[in-house]
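only the shape, not the letters, is given here:
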């Protein structure tokens, strides 16, 4: 279904004056072929992902989840409508995921029907003029994989690489680029967050409930795994997946994305210390086994000798609890360029807010910083906003609106916000 022209026209009319004013002060053209788009994940948008570890943990007691994903926003069936919205706005790229739990619902069994489904998804994406960037793992795994130890099991790299190769053999020709893990260092980020130690008993109780429910004492979910065990196993999984993808499709660009929040301190030694805590050895992995690096930035973290500081008094906070700080994107792009030296794709950047004017301001400030990075000859190839739609935001449920479009939870009607048209206007003129 096409996005209603009336919705687009209303949004464009609402933005006419601010967009014209902004265009008057922004002159820098984006590079030819620059990717303007949105990002979304499979589990958070598709719904009904019943064979996954996340589905189990959402539906158990105790649960860390405020809500169950349920039907999510039904993108499993409404993907063509979502692509139509993105294309109608003037975007040219769409980052999406394929769901391992659907494709390999039991160990060693690959569903041709689900592979065919994702082939239709990617064909529909391309038919709308959108270049698909595909994520092979976005935090969720098949339940059978979690039951046998997840990414804490020694043979996990071989199993993940086998899945990746199967997907690329069937779908790789429809992809513009592919990434293995979404935010592979997510567990390292969690360890930095204030209050995590206090929440650890609840995490352990939820994992124990999942282990009991599945009669699996080895149950392990990626987001809650012991980082000392899981991180080196995931790094080997990425390397093996990279090699498997290249063996099947040598010309397909393979990237790695990390959560890349802006680490700041008055003490340069603390910046180095906490960057090391956040990224670990993933920097070396990206240097050796990635064709591009995905920056995924939402805010800044400021540290002193006592650890992470709260946002300064009076700071604007987003509905995800982060400080409103769009300048973080340029800072993390510069860090990635210096530390990794690979072509950079902004694969996620966004803000959770009910005030769409602030979403527009966030996007504009982030793009201003990206343009300054390009002025300094840093090779940035995309800006993908998270997310096209308000969707299931993991333990926070449905109350954290990142979307350029809202979604009616009963009818699934998508309604583009003015920020959607605003980003689309910038994409159409290809100017930062």
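Done, it's in. Computed from a predicted model, the values in this text were never measured in an experiment.

drop to CA atoms for contacts and neighbour counts, all remaining ones
Will do.

need the three-state assignment for residue 263.
strand (DSSP: H, G, I helix; E, B strand; the rest coil).

alongside the first one, take a look at this:
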């Protein structure tokens, strides 16, 4: 009894000092319904950066132009999201915009992001802010990017300037770090001999930034969203996620494509023909179950999920965006009903954008013809009213019939997804 009393007093004292056990951590929403975008891909007005340099010199890429001009249309895009009932808006603060030269902080650019967040909050939405969506300033590129340990200190300093401006936010330090590494290799920013240094620096940058964010704002929630490579995450998670598992408040995952005995079309992703990949919406359940088992004490958030078309044309497989959206949400509900702690879902993306060298893959709920329409008009796809209805009703209704059923022997999470596939006839959870 004395021991229990001492423990009780200790807990009370710690609570008075502001400490909370992990189980007491609170989330501002019962479920986060979101849309996503990213700075370089959507803003336009691109400053000097690793990616603006690559686009200016590489052959075989679409000219960047002004992307979809989120920079001047953010109020419109945020209003479009609010019109669907979205309560979370993901975007990135571009390091290259706010610190164009070492130690030089652009007050006008900081004010621009302040106004973006002001509009998000005024619409009743939670900002999810990405600090690194594959792009960094040209001066950082000149010093070797994240293959130079000095960049870790520079990145943490950047974070220290941004985080205090936006309390009570959801934070993503690095977007898809394994994919980030792949893109860095593609554009020549990293060579194979530098991979181990790059990996160690990104891990160190995340860990220091996580601690920084929690010192500045104990209410913040932080992750580094992981791309789900169907069949391979047991290996890819070794690169970063396993190294930061004690420095994330939730697992952010991006799920797009599956693999099965009767579907190997994911190979088209390697050539950039994303619209030729046959989707496997049931794989989102397998991905959630995989991470629930790998990191059992962390809630899960689908930070990105979506479907590409070829320049806005109907998909050759006849599977429309609105059907893929409903089917995917169905499997999220099944995961929740089975006890998997999934707390949010973001659709990628609110509008079409610059998909790392090409405007051809169209992921947007609102489609924009960036190459031929000078007005950059946002046109609603059929998925817009569907997402609005899904959010309003907390998912698809009981009795919903899948447009595309499960694949034969899914290998999204081998061998579990094949030997113990999710039951499409089970109960559905209400997502709030």
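Yep, that arrived. It should be emphasised that the depicted structure is a prediction, and the values quoted were computed from it without experimental measurement.

residue range for stretch 40-55 of the second structure in the first structure?
Using TM-score structural alignment, the residues of the first structure aligned to stretch 40-55 of the second structure are 43-58.

burial measure for the residue mapped onto residue 173 of the second structure from the first structure, as a count.
Residue pairing (TM-score structural alignment): residue 173 of the second structure is matched to residue 180 of the first structure. Using other Cα atoms under 10 Å, residue 180 of the first structure is surrounded by 25 other residues.

list the contacts of the closest residue to residue 83 of the first structure other than its chain neighbours.
Once flanking residues are discounted, residue 83 of the first structure sits nearest to residue 125: 6.0 Å by Cα to Cα, 6 or more residues apart in numbering. Residue 125 of the first structure makes contacts with 80, 83, 94, 131-132, as judged by Cα atoms under 8 Å, 6 or more residues apart in numbering.

conserved subset of these in the second structure?
Among the contacts of residue 125 of the first structure, the contacts conserved in the second structure (both residues aligned by TM-score structural alignment, their matches' Cα atoms under 8 Å) are 83, 94, 131-132.

nearest to residue 288 of the first structure among those residues?
Here the nearest of those to residue 288 of the first structure, counting by Cα to Cα, is residue 132; it sits at 24.0 Å.

ok, the closest one touching residue 122?
Yes - when contacts are counted by Cα atoms under 8 Å, residue 132 of the first structure is listed as touching residue 122 (6.9 Å).

state the helix or strand in which the residue most central in space within the second structure lies.
The second structure has residue 303 as the residue nearest its centroid, 3.8 Å off, counting by Cα atoms, centre = their mean. In this structure, residue 303 of the second structure is located in strand 300-304 according to DSSP states H and E.

next: residue 136 of the first structure.
Under the criterion of DSSP H and E, residue 136 of the first structure resides in strand 131-137.

what of residue 361 of the first structure?
Going by DSSP H and E, residue 361 of the first structure is part of helix 356-375.

mean deviation (superposed) between the helix or strand following that helix and the second structure, please.
Using DSSP H and E, the helix or strand that follows helix 356-375 of the first structure in sequence is strand 380-386. By mean Cα distance after the TM-score superposition for the first structure, the fitted strand 380-386 of the first structure averages 0.7 Å away from its aligned residues in the second structure.

give the aligned range of strand 380-386 of the first structure in the second structure.
Using TM-score structural alignment, strand 380-386 of the first structure pairs with 342-348 in the second structure.

who touches the matching stretch?
Under the criterion Cα under 8 Å, 6+ apart, residues 30-37, 88, 288, 299-306, 332, 335-336, 363-364 lie in contact with stretch 342-348 of the second structure.

just give me how far that stretch sits from the chain centre.
Mean-position distance between stretch 342-348 of the second structure and its chain equals 9 Å (Cα atoms, centre = their mean, to the nearest Å).

give the contact list for the counterpart of residue 152 of the first structure in the second structure.
Alignment note (TM-score structural alignment): residue 152 of the first structure maps to residue 147 of the second structure. By Cα under 8 Å, 6+ apart, the contact set of residue 147 of the second structure is 190, 194-195, 197-198, 201.

which stretches of the second structure form strands?
Counting by DSSP state E, the second structure has strands at residues 32-36, 88-92, 126-132, 170-174, 221-223, 226-227, 251-254, 300-304, 309-310, 342-348, 361-362, 366-367, 379-380.
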